[in-house]
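Trainee: Sequence first, then the predicted structure:
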Amino acid sequence: DPDSGQLITGSFMDYCMPRADDLPSYDLGFTETSCPSNPLGIKGCGEAGAIAAPPAVINAITDAIGTEDIAMPATPQVVWNALQANAKQAAE
């Protein structure tokens, strides 16, 4: 409701879900472009999901152990060394 700010479609019973016949008609088209830097002409597609995840994990680790920075990959030894450095710095 615009006046009170209350949600008036609180469940799927109150909300008209779109169906297949509500979608517009469309035509699909494809354009193939070979990669000139690969002898097979193919392009990689599996690395896109690793853009934000590793830095987010490192940020979570540094926040959890209370350090400013650790190097990737965050192996158990790297995390342990960062913990020991923090403990040594706190003792000084």
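Mentor: Everything's here; your move.
Trainee: alpha carbons only for contacts and neighbour counts from here, please
Mentor: Noted.
Trainee: and Ala90, which of the three is it?
Mentor: helix (DSSP: H, G, I helix; E, B strand; the rest coil).
Trainee: quick one: contacts for it?
Mentor: Listed by C-alpha atoms under 8 Å, 6 or more residues apart in numbering, Ala90 has no contact partners.
Trainee: what's the distance between it and Ala53?
Mentor: 30 Å (C-alpha to C-alpha, to the nearest Å).
Trainee: go on, Ile61?
Mentor: For Ile61 relative to Ala53 (C-alpha to C-alpha), the value is 12 Å.
Trainee: who has more neighbours, those two?
Mentor: Using other C-alpha atoms under 10 Å as the criterion, Ile61 and Ala53 rank with Ile61 on top: 17 against 10.
Trainee: ok, structure two:
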Amino acid sequence: MRRPRLAGEGRQALLDEILPVLVDTGIKDEMVGGLLRNTIGMERLRAAVAQAAGRLPGDNGHLAMLDNSSSSLRQFTPDVLKRSASPVARAPRRSWRP
């Protein structure tokens, strides 16, 4: 039993078919689009466009990841700051010396 192609694998195979046509200098520029549509087929091209996943932002999603992970900091930091400002927290500490 053959496993179905994953979307990324199908798009990669499509790219492998498109690139040789694009770099072939023997094919005139005005012929490339028609050649690709006729050999690959519009149905397959449309399916590849439909499977396109959204691209990550320029930071590769790091800012969103930081935003999500810092939600607990935003939640607990005010309480930590309040407690650190209490008189008990500000009491001088004696250094221990042997």
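Mentor: Cool, the structure landed. Quick caveat, the model's predicted, so the values are computed rather than measured.
Trainee: Let me see the TM-score of these two.
Mentor: Remark: TM-score between the superposed chains equals 0.25 [TM-score structural alignment, normalised by the length of the first structure]; 41 aligned residues with a C-alpha RMSD of 3.9 Å.
Trainee: show me where the second structure has helices.
Mentor: With DSSP state H, the ranges of helices along the second structure come out as 7-23, 29-40, 42-50, 62-69, 71-84, 87-90.
Trainee: so can I have a markdown table of those helices showing mean neighbour count?
Mentor: Below are these laid out as a markdown table (neighbours: other C-alpha atoms under 10 Å):
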| stretch | mean neighbour count |
| --- | --- |
| helix 7-23 | 13 |
| helix 29-40 | 12 |
| helix 42-50 | 12 |
| helix 62-69 | 11 |
| helix 71-84 | 11 |
| helix 87-90 | 10 |
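Trainee: Spatially, what comes nearest to Arg90 of the second structure if we skip its sequence neighbours?
Mentor: In this structure, Arg90 of the second structure finds its nearest non-sequential neighbour in Ser84, 7.1 Å apart by C-alpha to C-alpha, 6 or more residues apart in numbering.
Trainee: err, Val21 of the second structure, not the other one
Mentor: Val32 (7.0 Å).
Trainee: wait, doesn't the one you found sit right on Pro20?
Mentor: No - using C-alpha atoms under 8 Å, Val32 of the second structure makes no contact with Pro20, being 10.7 Å away.
Trainee: Mind telling me what element Gln77 of the first structure is part of?
Mentor: Gln77 of the first structure is part of helix 76-91 when elements are defined by DSSP states H and E.
Trainee: List the buried residues in that helix.
Mentor: For helix 76-91 of the first structure, the neighbour count (16 or more other C-alpha atoms under 10 Å) marks Val79, Ala82, Leu83 as buried.
Trainee: tell me which of the residues you listed is nearest to Ile65 of the first structure?
Mentor: Leu83 (6.5 Å; C-alpha to C-alpha).
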